[in-house]
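Asker: With the input below, show me the fold.
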Amino acid sequence: MDQFTLNLLVVGATFALYIGIAIWARAGSTAEFYAAGQGVHPIMNGMATGADWMSAASFISMAGIIAFGGYDTSAYLMGWTGGYVLLAMLLAPYLRKFGKFTVPEFIGDRFYSPTARMVAVICLIIASVTYVIGQMTGVGVAFSRFLEVSKETGLYIGAAIVFAYAVLGGMKGITYTQVAQYVVLIIAYTIPAIFISLQLTGNPVPALGLFSDAKSTGAPILETLNGMLSDLGFTSYTEQHDTTLNMFLFTVSLMIGTAGLPHVIVRFFTVPTVADARSSAGWALVFIALLYLTAPAVAAMARINLITTFYPNGTQSEALSMSDIQSSESLDWVRNWEKTGLLAFDDKNGDGLISYVADADANELTIDRDIITLANPEIANLPGWVIALVAAGGLAAALSTAAGLLMAISSAISHDLIKGQLNPSISEKNEMLAARIAMGVAIAVATYLGLNPPGFAAQTVALAFGLAAASIFPALMMGIFSKRINNKGAVAGMLAGLISTLLYIFLHKGWFFIADTASFSDAEPMLLSIKSTSFGAIGALINFVVAYFVSNATEEPPLEVQELVEGIRVPRGAGAATGH
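Answerer: Predicted coordinates for the structure are as follows:
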């Protein structure tokens, strides 16, 4: 059976499974549509959270960006995993105890203000739409190779699949679909990693293989990779090259952005009790760790395999030739990815050899970082069924998170905007119809924007995390842990954080209509050494400071709101033994 047919069968089977689950778990009420009826088992919710959490950025893009960025990009691992712990410990149980369907609903009730709820809706939509662009980018990359269609066609196919099961099933259908998607993506990620670790080091555990000796050199894997990169003029893989300030702010931005992501927070509304919310948070961390402990090994080993593909004997003088690429069966993967436009050659000196070096003027290979994980099994000449499985896993990761984000967007529009503000008397049937229409529109917008993303999938997602960090996270933290922050402070803080971060991103990326945008690239930060992906931490600080001063300059929140905050944080019956 040829590879294309195998890909089609495996990917088609997983899609049929997802749609079948959505039909079986179709939402019949708003409670099921928004929160799966709050009846999901903690372990299943942990798996669904893991799938929701491990997006295209985690599965498809993270290993690629680490493979090319080395130590500096380890901030993705530290920020995302640390942020999840922050979310599980500081926010999830309290928000579940509050008992609302959406994040804007909590903010609106806590800050006793329809305006605060509306600002939260705006912040949620901006962050979620930015995030979903990264998922659609990943979908396009995966489809373009494994179904041999254009990246644009891949986006349209992915959007149609998400529409089928997300619009039909709501949160109930999405939850059970995400359980299946987690199983697919974790198997798809770990099996090729085990194969490649065995090939390069003889160690079947990739996380341990990363610190084992390479069979080819007898030296540790990371030392071997550093030597290869040095020979080609690239910077060391294991040394820090980014500034400490930017790396710190980037890690913080990812952490607090993680804790402010509405589509992850809403997962904790789907379990029966607060104790179940804590339990599912713990299970989700276990399921997430399975992939995140493997990703650094996938990144380093993929870079080694990539280099040895073009320099089979390890020296520049014996580089791969263009004729080798056209004639060798073992290099089918190069030709296949070349067709997608995500890998390209330019024989600048006309010698017929492929020069892959750090010097931009001499380098003749261009490779999109988002293809590394997907191409890894092909580079290592693994069996066809493994390649097909990775295709299905990458699509599962992208589609699961896209569905969760679209659910958050549609809930904000139908529940918080339409029912909460425009038409409070809307019937449950019409509210569900509005939610499904909103989700359909959101899918269309995300697909359109995904055609021209602002960066690699992981970079685009990092921008979304920064926006969530600057706008939503501070409002949630102050709403839970401070009785003094009032409605005026919350609104002013969210707007200040959101606007300042958006302005910095737009200026830094050169998206304004200005004559010279080159100086605003990521390579040349505008403020100190802070890049656009790191500014979310500064935006969050601005949010906190503005909210604090505005709240203290205006009246205190009503007594019943202060008692509400106390009730969220303090367990029922606390102090009964002492009479306090």
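
Asker: drop to CA atoms for contacts and neighbour counts, all remaining ones
Answerer: OK.

Asker: Would you map the helices across the stretch 51-200 of the chain?
Answerer: Remark: helices assigned in the stretch 51-200 of the chain by DSSP state H, counting those that start in this stretch are 56, 62-69, 75-86, 92-98, 103-110, 114-146, 151-162, 168-201.

Asker: name the element Ala537 belongs to?
Answerer: Assigned by DSSP states H and E, Ala537 belongs to helix 536-553.

Asker: and what of Thr235?
Answerer: Applying DSSP H and E, one finds Thr235 in no helix or strand.

Asker: so it makes contact with Leu229?
Answerer: Yes. Taking Cα atoms under 8 Å as the definition, Thr235 is a contact partner of Leu229 at 6.7 Å.

Asker: if we can go back for a sec, report all helices and strands that the helix holding Ala537 contacts.
Answerer: The contact analysis (3 or more Cα pairs under 8 Å, 6 or more residues apart in numbering; DSSP states H and E) places helix 536-553 against helix 244-258, helix 457-481, helix 487-509.

Asker: Next, the structure of the following sequence, for comparison with the previous one:
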Amino acid sequence: MEGSQQIINLLVVGLTFALYIGIAIWARTSSTSEFYVAGKGINPVANGMATAADWMSAASFISMAGLIAFLGFTGGAYLMGWTGGYVLMALLLAPYLRKFGKFTVPEFIGDRFYSTTARVVAVICLLVISITYVIGQMRGVGIAFSNILEVPLTVGLVSGMFVVFLYAVFGGMKGITYTQIAQYCVMIFAYTVPAVFIAITITGMPIPQIGLGGTLAGSDTHLLTALDQTLVDLGFAQYTATDGGMSMLNMFLLTISLMIGTAGLPHVIIRFFTVPKIRDARKSAGWALFFIAILYTTAPAVGAMATWNLLDTLILDRDNIGQEEAHLAFEDQPAWMERWGETGLLGFEDKNEDGRIQYYNADNEEFAQMAQDEWGWEGSELTTLDRDIIVLANPEIAGLPTWVIALVAAGGIAAALSTAAGLLLAISSAISHDLLKGVFRPDITEKGEMLAARISMAAAILLAGYLGLNPPGFAAEVVALAFGLAAASLFPTLMLGIFYKKMNREGAIAGMLAGLIVTCAYIFTYKGLFFFPQLALLPDNADYWLFGINPGSFGVIGALANLAVSFIVAKVTAPPPAHIQDLVESVRVPRAD
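Answerer: Okay, here's the model as predicted:
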């Protein structure tokens, strides 16, 4: 990277950091109510914006467009699942949990199921979900920092951990809320501005969503048609193919898993405890969906156009792909390739020593054999291409102005930091409020509880950073695992707690454990214990998956196990006390406020 670009990057990112930390100091908390739920005084529009930032993580900003770029049509499961889950949350959970009036999800479960044990099990589920989720965020922070600082991913991740620590520990929910509003503005501006520039460059249309279905600038050929043909010429499936990326079964299960997982995410649910009135909880969910839709309707266009730009860089003549001069020479690599190569996230190897970069689907045996026999290719020479760099590298690939490149870097960091802060708050509140105060030391002072919350948050940062060095997949894939765990453990229990008054504590506890254990066992079988692949029992591919179900799509099966065990155990044990059943009835009754 030229020195001027790095200076601009550091300046823009530094200014956003100063803004975030300034807000956190300005809104620093002095009570547990402000630390956990911002004093329940956040406007629903502001809370909707903060919720959007809380939920649109590094997976949304950095990784989702990369997944769509590589998966094509089937990558739409992430769009449908993550956005559809907000509809479920708005209709089925947010207003009822806000009416119940507790600080945390485990606190609701503990009181609703009249059991300290249920509260502890809910804390365990929350910690497993949140730590898995925050791994993806730390990876996103590491990638963004390695990009800006021009250092390996490990150094970037450690740098990001330090900033997250400074940013998250001070403000609590009050500070995090106002900081997330600022981060949403940075994030959405950073995502849409480059998309508009690139859409104009490729299609002549300033609206990316329309440009995706439009024609190439100065041509009658549609962008997706040209993209399909280029990929087929390189031995890949068509970009728009419905049978690429993943099976339809996995696409369906992943969509449902992400939907119910979204509705069961504890760090998002807790945001609806921060508004003044019950009706504001539903309004917040509606505004959040609107703010999220701005980015999510843009992501498919970013994915397709990023793929087009990458191919345009590597392939100089699409009509003569088999010819040597049609491909980029190693010595002509643009600066962005050399810089990303230094991070270890992009790599090349001249396997046939012709001085050119041949990128194609070497896994397609028939095509690879033909390429070797007719063109002298000996394997794809783009040896490393991390999907998570697509969005961050896209402005550089397209040759956009330096300030736009810096803005995207700031947006990626904002996305990762905003969600990491929400997750860390959920983790710290579960430990300090639900375990320490709720179970082990009910007489702890408010000052002692705040100290415990901050210490647990710091410990969570260290653990997430360590696991982020060796994640089980790309950022969006790691997040999908967390959503599956939420779908299998907390969502069914929350639904039963609100809508089935005869569900007792024995059923709830057994169901949560069943859903969590079944899903964790399946994930660890293929991903490895604590996500270390060398500890996996079976290879992580479709030939070994149970009924062909991807670990990221297994949350639905875990949810069904949770429900089945809950109902069976509830039927053979005593029903809940009458006052608990009356409480459930009262929570479901609308109330003007």
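
Asker: TM value for the aligned chains?
Answerer: For this chain pair, the superposition-based TM-score is 0.96 by TM-score structural alignment, normalised by the length of structure 1; 569 aligned residues with a Cα RMSD of 1.6 Å.

Asker: that older thread, using CSV, lay out the helices of the stretch 51-200 of structure 1 together with mean neighbour count.
Answerer: Formatted as CSV, those follow (neighbours: other Cα atoms under 10 Å):
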stretch, mean neighbour count
helix 56, 32
helix 62-69, 26
helix 75-86, 20
helix 92-98, 22
helix 103-110, 24
helix 114-146, 26
helix 151-162, 20
helix 168-201, 24
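
Asker: So for Gly20 of structure 1, which of these sits nearest?
Answerer: helix 168-201 (8.9 Å; Cα to Cα).

Asker: residues in structure 2 matched by the next helix or strand after the closest one, start to end?
Answerer: Remark: after helix 168-201 of structure 1, the chain's next helix or strand is helix 206-209, criterion DSSP H and E. Under TM-score structural alignment, helix 206-209 of structure 1 corresponds to residues 208-211 of structure 2.

Asker: ok, and what's touching that stretch?
Answerer: Ala195, Val196, Ala199, Thr203, Gly204, Met205, Thr297, Thr298, Pro300, Ala301, Val302 (Cα atoms under 8 Å, 6 or more residues apart in numbering).

Asker: Check the mean deviation of the helix holding Ala537 of structure 1 from structure 2.
Answerer: By mean Cα distance after the TM-score superposition for structure 1, the fitted helix 536-553 of structure 1 averages 0.4 Å away from its aligned residues in structure 2.

Asker: and what of stretch 171-178 of structure 1?
Answerer: Using mean Cα distance after the TM-score superposition for structure 1, the mean distance for stretch 171-178 of structure 1 is 0.5 Å.

Asker: repeat for stretch 13-20 of structure 1
Answerer: So stretch 13-20 of structure 1 averages 0.4 Å relative to structure 2 (mean Cα distance after the TM-score superposition for structure 1).

Asker: Onto which residues of structure 2 does that stretch map?
Answerer: The aligned range for stretch 13-20 of structure 1 is 15-22, by TM-score structural alignment.

Asker: returning to that earlier point: Throw the helices and strands packed on helix 536-553 of structure 1 into CSV and include mean neighbour count and distance to Leu124 of structure 1, thanks.
Answerer: Formatted as CSV, these follow (neighbours: other Cα atoms under 10 Å; distance: least, Cα to Cα, whole Å):
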stretch, mean neighbour count, distance to Leu124 of structure 1
helix 244-258, 24, 12
helix 457-481, 27, 7
helix 487-509, 23, 10
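
Asker: Compare those helices and give me the one nearest Thr554 of structure 1.
Answerer: helix 487-509 (7.8 Å).

Asker: what range in structure 2 does that closest one sit on?
Answerer: The aligned range for helix 487-509 of structure 1 in structure 2 is 505-527, by TM-score structural alignment.

Asker: still on that earlier bit, give the next helix or strand downstream of the helix holding Ala537 of structure 1.
Answerer: helix 559-569.

Asker: Who are the packing partners of that following helix?
Answerer: helix 92-98, helix 103-110, helix 457-481.

Asker: coming back round to it: buried residues, the match of stretch 13-20 of structure 1. List them.
Answerer: For stretch 15-22 of structure 2, the neighbour count (16 or more other Cα atoms under 10 Å) marks Thr16, Phe17, Tyr20, Ile21 as buried.

Asker: so of those, which ones are in helices?
Answerer: Using DSSP state H, the subset of these located in helices is Thr16, Phe17, Tyr20, Ile21.

Asker: Could you look up the SS state of Gly347 of structure 2?
Answerer: What DSSP: H, G, I helix; E, B strand; the rest coil gives for Gly347 of structure 2 is strand.

Asker: Who are the contact partners of it?
Answerer: Contacts of Gly347 of structure 2 by Cα under 8 Å, 6+ apart are Gly341, Leu382, Thr383, Thr384, Leu385.

Asker: and the third one, that's in a helix?
Answerer: No. Note on Thr383 of structure 2: no helix contains this position according to three-state DSSP, which reports strand.

Asker: what sits against it?
Answerer: Applying Cα under 8 Å, 6+ apart, the residues contacting Thr383 of structure 2 are Leu346, Gly347, Phe348, Glu349.

Asker: ok, now the second one?
Answerer: By Cα under 8 Å, 6+ apart, Leu382 of structure 2 lies in contact with Leu346, Gly347, Phe348, Glu349, Ile357, Gln358, Tyr359.

Asker: try 7 Å this time
Answerer: Neighbour list for Leu382 of structure 2: Gly347, Phe348, Glu349, Ile357, Tyr359 [criterion: Cα atoms under 7 Å, 6 or more residues apart in numbering].

Asker: With Asn309 of structure 2 instead?
Answerer: So Asn309 of structure 2 contacts Ile397, Ala398 (Cα under 7 Å, 6+ apart).
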